[in-house]
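Participant: Got a sequence here, can you model it:
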Amino acid sequence: MEVKEIQRENTATQLLTIVGAVNDAMKMLLESDESVMILGEDIGKNGGVFRATEGLQEKFGTDRVVDTPLSEAGIIGTSIGLAVNGFKPIAEIQFLGFIYPAYEQIMTHVSRLRMRTMGHYTVPMVIRAPYGAGIRSPEIHSDSTESLFTHMPGIKVVCPSTPYDAKGLLIAAMEDPDPVLMLEPMKSYRAKREEVPVGKYTVEIGKGKRVREGTDVTLIAWGAMMPIVEKAAQQSEKKGISCDIIDLRTLYPIDREIIAESVQKTGRAVIVHEAHLTGGLGNDIISIINDTSFLYLRAPIERVTGFDVPVPFFALEEDFLPTPARVLESIEKAVHF
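Facilitator: Prediction:
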């Protein structure tokens, strides 16, 4: 059974894609708070490589929607300075694979300034980064290396899979006094439209969502993998297998409670992510299950992931990504153990 999240007080809605919801959230933030700024490469006149910032510079001016030089370290370093001096920057990194030159700034400054200043300063900034494979991008454009940042205390990491969550998480991230990395699944940017409230609302950071009720096996995923696990669950249902689907939404801090509740109900778990197997976030989820629910398990925990190779070029890209067939195979393996 599919579970629908109840929308808040807002009754007026609009049909939006994920990228449209991101644009709508930034527009609302710029309108409501003069301290909000957006920085990034080609985000102004061009509206960003995915048009996520389309129309914003025209409406709010070049002082608030700032085209930057091609320097990720410069974008993040400038945003840190703005954040500790009363501004609320939203820094766009064109692709997650481009973030590595800024990694030092994020690891040594963004995530540590609250601790370093004993709470005298916070860093209220958001870093937006499209991620993932499946759109035929060149090398370094398709990485899914979220675990580099979930291993970084001091910064929260969120990843929406729907337009509703994209808008709500971005607004929540901007209202958070600490830095948030928002990973946006490129493959899902324009995959579907859904009703999104016109007004302001938030999706709580740190809370997962049950997408589908089931009794036989728990499927855990996020971002662009959600449509994959939902298709696998539909195929499983035809074989008499009932799947409980959890969309984490926040990758750090992870919602341990919703994972434990689901696994204790089903006794089985399949974790799906497109990141590489070794060092992937699935390992942390396995640890959470072992810590909270080991005695409830009826079968070993299964993982369906990308492989331990760089994301390949176009001809092999789909072979790298998890598929409904691979997920279904792991579901059946867990259920028939």
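
Participant: For the rest of this, base every contact and every neighbour count on C-alpha atoms.
Facilitator: Will do.

Participant: since we're on the residue nearest to residue 162 when sequence neighbours are not counted, how many residues are nearby?
Facilitator: Counting by CA to CA, 6 or more residues apart in numbering, residue 162 lies nearest to residue 18, which is 6.1 Å off, once chain neighbours are set aside. When neighbours are defined as other CA atoms under 10 Å, residue 18 has 28 of them.

Participant: same thing with residue 225?
Facilitator: By other CA under 10 Å, the residues close to residue 225 number 24.

Participant: Tell me how far the closest residue to it other than its chain neighbours lies from residue 77.
Facilitator: Spatial nearest neighbour of residue 225, chain neighbours left out: residue 273 (6.4 Å); criterion: CA to CA, 6+ apart. To residue 77, residue 273 is 30 Å away according to CA to CA, to the nearest Å.

Participant: please give me the structure for this one as well, since I'd like to look at both together:
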Amino acid sequence: MTMIQALNSALADKLADDADVLIFGEDVGYFGGVFRVTAGLQERFGLQRCFDAPIAESGIIATAIGMGAYGLRPVPEIQFADYILPAYDQLVSEAARLRYRSSGEFTAPITVRSPYGGGIFGGQTHSQSPEAIFAHITGLKTVIPSTPYDAKGLLIAAIEDDDPVIFLEPKRLYNGPFDGRPDQQVPGWHGHPAAEVPEGLYRIPLGKAATVREGEAATVLAYGTMVHVALSAIEECGIDAELIDLRSIVPLDIDAIVASVQKTGRCVILHEASRFGGFGGELSALVQERCFYHLEAPVERVCGWDTPYPHAFEWDYFPGPARLIKALRRVTGEA
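Facilitator: Predicted coordinates:
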């Protein structure tokens, strides 16, 4: 399966498994979603289980919170992650705090799906990577898959979770993995080829990182599209780096990060979002706090530019293999 097919399979399996699960959002019903992730679900499960919503992101999320408090498990879609800001107050002030404010009497078991990141030349209105603003909010979980296999297992786990989950789907991976150069496909899905997505329910625990590639020279921390960029760079430069796919940034598998960095003594962090205020800063601080006496070089970050997202220079904005290779050579002393 492609990632689109895997996500569609996860949604279909949960709709069939649990009568409390429902899907709604802009164009997700009859049209099947702008990227076709929900294609065929309304026809199969009916208008009350998969339906369209007005172009009102705050209303979509507010409605989902009410549904969740009532006992349902809604999976609202925000058509692009860039559009989620009108609903940010609902997510922060209501969804994230409902369990605590009600002393556990109510929860918000909602899974907010949204395509995110670049790859379609959408610029600063359709291609942003806002994961850091969700990671900062206590009570929200943030998940970012990198393969079809992970996407299905993580989405099922997210839907079954009793807390609100922001499920960000990298657009560049919807139909296959790509590195930082146009039309350049990365070989393989790090152990999970596109065809190997099981039918039926299976789960990948939230907060459990995956070791994509073992190595001794340095640790690369990545998630989403950047996992494939990192794999391409490591294979190209020949440095024996260990690659960790975080899968979720909240909850974060700190134990896996610490074990890897203590082994290699070096760390490079890779993400598509802008560097300043990005989640890489938090990762860098955590590594420094827990691995200081094991580090043989400063922690490096390879990120997007600290500028508005450029339409015309999208492939230059992306942290590509060349930029990661330079960072790996610096931390290993090969520069």
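
Participant: Send over the TM-score of the superposed chains.
Facilitator: Overlay of the two chains. TM-score (TM-score structural alignment, normalised by the length of structure 2): 0.93; 318 aligned residues with a CA RMSD of 0.9 Å.

Participant: about what we covered before: compare neighbour counts for residue 273 and residue 77 of structure 1 and give me the winner.
Facilitator: Per other CA under 10 Å, whichever of residue 273 of structure 1 and residue 77 has more neighbours is residue 273, with 25 against 18.

Participant: which ones are touching the aligned partner of that one in structure 2?
Facilitator: Counting by TM-score structural alignment, residue 273 of structure 1 corresponds to residue 271 in structure 2. Neighbour list for residue 271 of structure 2: 222, 223, 226, 280, 302, 303, 304, 319 [criterion: CA atoms under 8 Å, 6 or more residues apart in numbering].

Participant: circling back to that earlier point, confirm that the residue nearest to residue 225 of structure 1 sits in a strand.
Facilitator: Yes - counting by DSSP: H, G, I helix; E, B strand; the rest coil, residue 273 of structure 1 is found in a strand.

Participant: So what does residue 247 of structure 1 match up with in structure 2?
Facilitator: Counting by TM-score structural alignment, the partner of residue 247 of structure 1 is residue 245.

Participant: Looks like residue 143 of structure 2 contacts residue 166 (just checking).
Facilitator: Yes - counting by CA atoms under 8 Å, residue 143 of structure 2 does reach residue 166; the two are 6.2 Å apart.

Participant: Would you check how far apart the residue nearest to residue 225 of structure 1 and residue 197 of structure 1 are?
Facilitator: For residue 273 of structure 1, the distance to residue 197 of structure 1 (CA to CA) stands at 29 Å.

Participant: Burial check on residue 255 of structure 1, number of neighbours?
Facilitator: By other CA under 10 Å, the residues close to residue 255 of structure 1 number 19.

Participant: Is it correct that it is in contact with residue 210?
Facilitator: No - with contact defined as CA under 8 Å, residue 255 of structure 1 does not reach residue 210; the gap is 11.4 Å.

Participant: aligned partner of residue 99 of structure 1 in structure 2?
Facilitator: In structure 2, the residue matched to residue 99 of structure 1 (TM-score structural alignment) is residue 84.

Participant: Where does its match sit: helix, strand or coil?
Facilitator: Residue 84 of structure 2 - assigned by three-state DSSP - is helix.

Participant: Tell me where structure 1 has helices.
Facilitator: Using DSSP state H, the helices of structure 1 run over 18-32, 56-60, 72-83, 103-105, 113-116, 147-150, 163-175, 226-238, 256-266, 281-293, 314-320, 324-335.
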